[in-house]
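Engineer: here you go, sequence then predicted model.
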Amino acid sequence: MINYFNTTDGQITPIPAYQRNCWVNVERPSAAEIKHLQTRFNLPVTYLTAALDDKENPRTEGTEQSIIERPALILVRFPHESVSPLGYNEYTTYPFAIILTAEVLITVCNHPAVFIQDFLFHQPQLNINNHERFTLKLVWFIHKSYLNCLDENSHTMDTMEKNLTIATENNDLFQLTAMQKSLIHFQWALRKNRQLLTQLQASEFYFETAPFSELLSDILIESEQAATMTAQQKQIIDEYNTPVSAIVSNNLNIIMKVLTSITIILTIPTIIGGIYGMNVHLPGASSARAFTFIILGTIVVSWLAAWWLRRRNFF
């Protein structure tokens, strides 16, 4: 799917067809769309297909030359929310290609990029004609989305911690496993993205002027913050797994202890009823109030048993 955008009075707005210096956003392109873009803008096909490989590493191509001589490719990884095989929310990362040419800026991804919706919603005062600034803003929003995902992760951890007192199932452990996978994906992607940003800082043809250098430094700060949060959360979850397992197991033991105590108390009337249900002569069996005495005695003995178990913290 191909969408076209341009800026009107500093606002990014969709347009029905291609215009020079517009932004071409491509999501899950078909073979025909890739062929069209390759032919229309004279691009290497690898620029357009790089983002279609989910395992592709962040990298740059063509940044060692002027944009007039050759289009440039900047490939970064962005976070994407998904569902684990067990049905729990987790995050993974996918490649996002930014292609700079003399007449158009093209972005390509193979999965829905939520950060683009945020980018359009916040409507930064941008001119798409300034491809380098527009590119850096996109990269900044990508790293901002990492921070948003990490904040959501932190909120999930806080909710889990509040529910630990009543946790008796493996749901929390499965959720922790999904979060751990997410953080491993983030750790790897952020490390590769930082290497990419360092390469861009060293470029002699792109982002070398002062405003771009400052914005690139801001992106590196966001990336470093995301990497720090990822490392902290991963360490917490690594240490968190054992206590959560112990708490869930302990909660199950408490339930079993309560059920065992109830079983003991209910066994007392069963034993007494079984004894007085035997077809033999028993003390008090001939009394007119035998049934009343048996019931009262059963209640007293059961209460005493319950009182004794309660004093021993069985429930």
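Structural biologist: In hand now; what should we look at?

Engineer: from here on, just use CA atoms for contacts and neighbour counts.
Structural biologist: Will do.

Engineer: assign the nearest residue to Ser154 once chain neighbours are set aside to helix, strand or coil.
Structural biologist: For Ser154, ignoring the flanking residues on the chain, the nearest one in space by C-alpha to C-alpha, 6 or more residues apart in numbering is Gln233 at 7.6 Å. Secondary structure state of Gln233, per DSSP: H, G, I helix; E, B strand; the rest coil, is helix.

Engineer: A further structure is provided below for comparison with the first:
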Amino acid sequence: MLKIYRSNCTDLYELTLQTLERGAWFNLINPTPAELEQVAATTGTPLDFLKAALDEEERSRIELEENHMLVITNIPVTRGHDSYDALPLGIVLTPDYIITICLESNEVLADFKSENHRLFSTFKKTRFLFQILYKSATLYLKYLKQINRRTDEIERYLRRSMQNEEIFQLLELQKGLTYFAASLRSNGIVLEKLLRLRSTSQVQHLIKMYEEDEDLLEDVIIENKQAIEMVEMYSRIMNGMMDTFTSIISNNLNRVMKFLASMTIILAIPTMVSSFMGMNVDVPFGGNGGFIITLLFAVGVTALSAFGLWRKGMF
């Protein structure tokens, strides 16, 4: 899907390839090969730049050519309940346009809409780039807080009962934290490189930084570092929680096995006594009242055994 937008002081309006204006924003979501070729021909962008973000395994990086700069950053996405992932987002800066490419519709770009047109300007390409990166960093923080709240809920469930479903949910959240950690670190490298590029003459015609833009970039770096710290903290907490619940499950299993072993010993005693007294040979107390005596003897020995096992903590 290809959408072209241009903002002004009063509105964000949509354009076409025939009514294209300088300062437009090309937004490509899961584009077709024909759309990629159209954008490449219209903007002069290398086709490899446009295709780079369509690989789900693509890492964050920056590539420079004479009149084009490609910034690939990983943005957070949700894959359903308790499932989080990171997806590459490509941002191409040209002297006249800004282009975003992603495999899926996402919450990062969805925030740049006509209702919020006063908060961004498509023709201020550098600031718009930093605003996209800032939105991505804040979205990481938002999802991390959701993961933390969900972890607390699962912990309360696990305190009452050990169910496999809650354990699997914790594993899914832990997987999401792992994806976030890798993505945030690579995003941090990209942000540091952008900070260094601000004084490089090679990209002065692509990136024009004013004081507000530098402050915004520094805010993005701070938010990204905060997200990395939160990921590391939540990962340590979740790892400790998983180890604790694993120990609890193992301890509960040991208690069950100990109880079953004690019950086996107790039930074996009357079985053994009745087996001896039930032989088809002459045995003591074989006359009248022998059954009662044998029963009382078995009950007495069983009670003594149960008391001894109880004193040793087997129950």
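Structural biologist: Structure's in. What do you need? No experiment lies behind these values; they were computed from the predicted model shown.

Engineer: TM-score for the pair, please.
Structural biologist: Once superposed, chain against chain, the TM-score is 0.74 (TM-score structural alignment, normalised by the length of the first structure); 303 aligned residues with a C-alpha RMSD of 4.1 Å.

Engineer: can you give me the strands in the first structure?
Structural biologist: According to DSSP state E, the first structure carries its strands in the segments 2-8, 11-15, 23-27, 59-61, 72-83, 89-100, 105-109.

Engineer: contacts for the fourth one?
Structural biologist: When you say that, I think you mean strand 59-61 of the first structure. For strand 59-61 of the first structure, the external contacting residues (C-alpha atoms under 8 Å, 6 or more residues apart in numbering) are 72-76, 196, 199.

Engineer: next, format those residues as TSV and append distance to Ala32 of the first structure and neighbour count.
Structural biologist: What follows is these, written out as TSV (distance: C-alpha to C-alpha, whole Å; neighbours: other C-alpha atoms under 10 Å):
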residue	distance to Ala32 of the first structure	neighbour count
Ala72	22	24
Leu73	21	23
Ile74	23	22
Leu75	22	26
Val76	24	27
Leu196	30	18
Gln199	33	13
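
Engineer: relative to Trp303 of the first structure, which of these is nearest.
Structural biologist: Val76 (69.6 Å; C-alpha to C-alpha).

Engineer: surely Val190 of the second structure and Leu70 touch.
Structural biologist: No - between Val190 of the second structure and Leu70 there is no contact under C-alpha atoms under 8 Å: 10.9 Å.

Engineer: who's in contact with the nearest residue to Cys9 of the second structure once chain neighbours are set aside?
Structural biologist: Sequence neighbours aside, Arg118 is the residue nearest to Cys9 of the second structure in space, at 7.0 Å (criterion: C-alpha to C-alpha, 6+ apart). For Arg118 of the second structure, the contact set (C-alpha under 8 Å, 6+ apart) comprises 9-11.

Engineer: repeat the analysis, applying 10 Å as the threshold.
Structural biologist: Neighbour list for Arg118 of the second structure: 7-12, 112 [criterion: C-alpha atoms under 10 Å, 6 or more residues apart in numbering].

Engineer: what's the distance between it and Phe112 of the second structure?
Structural biologist: 10 Å (C-alpha to C-alpha, to the nearest Å).

Engineer: kindly report the same for Lys208 of the second structure.
Structural biologist: 21 Å.

Engineer: ok, the two, which is more surrounded?
Structural biologist: Phe112 (20 against 15; other C-alpha atoms under 10 Å).

Engineer: quick one: the more buried one and Leu129 touch, right?
Structural biologist: No - with contact defined as C-alpha atoms under 10 Å, Phe112 of the second structure does not count as touching Leu129 (11.7 Å).

Engineer: any shared contact partners between these two?
Structural biologist: Taking C-alpha under 10 Å, 6+ apart as the criterion, Phe112 of the second structure and Leu129 both touch Thr122.

Engineer: where along the stretch 151-300 of the first structure do the helices fall?
Structural biologist: For the stretch 151-300 of the first structure, helices defined by DSSP state H, counting those that start in this stretch occupy the ranges 171-201, 210-276, 290-311.

Engineer: out of the ones you listed, indicate the one that is most buried.
Structural biologist: Mean neighbours per residue, mean count of other C-alpha atoms under 10 Å, is largest over the helices of the stretch 151-300 of the first structure for helix 171-201, with a mean of 19.

Engineer: so it versus helix 210-276, what angle?
Structural biologist: Counting by axes from the mean of the first three to the mean of the last three C-alpha atoms, to 10 degrees, helix 171-201 of the first structure points 170 degrees away from the direction of helix 210-276.

Engineer: other SSEs contacting helix 171-201 of the first structure?
Structural biologist: strand 59-61, strand 72-83, strand 89-100, helix 131-163, helix 210-276 (3 or more C-alpha pairs under 10 Å, 6 or more residues apart in numbering; DSSP states H and E).

Engineer: format those as CSV; extra columns: distance to Val45 of the first structure.
Structural biologist: Output for these, formatted as CSV (distance: least, C-alpha to C-alpha, whole Å):
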stretch, distance to Val45 of the first structure
strand 59-61, 13
strand 72-83, 11
strand 89-100, 12
helix 131-163, 20
helix 210-276, 28
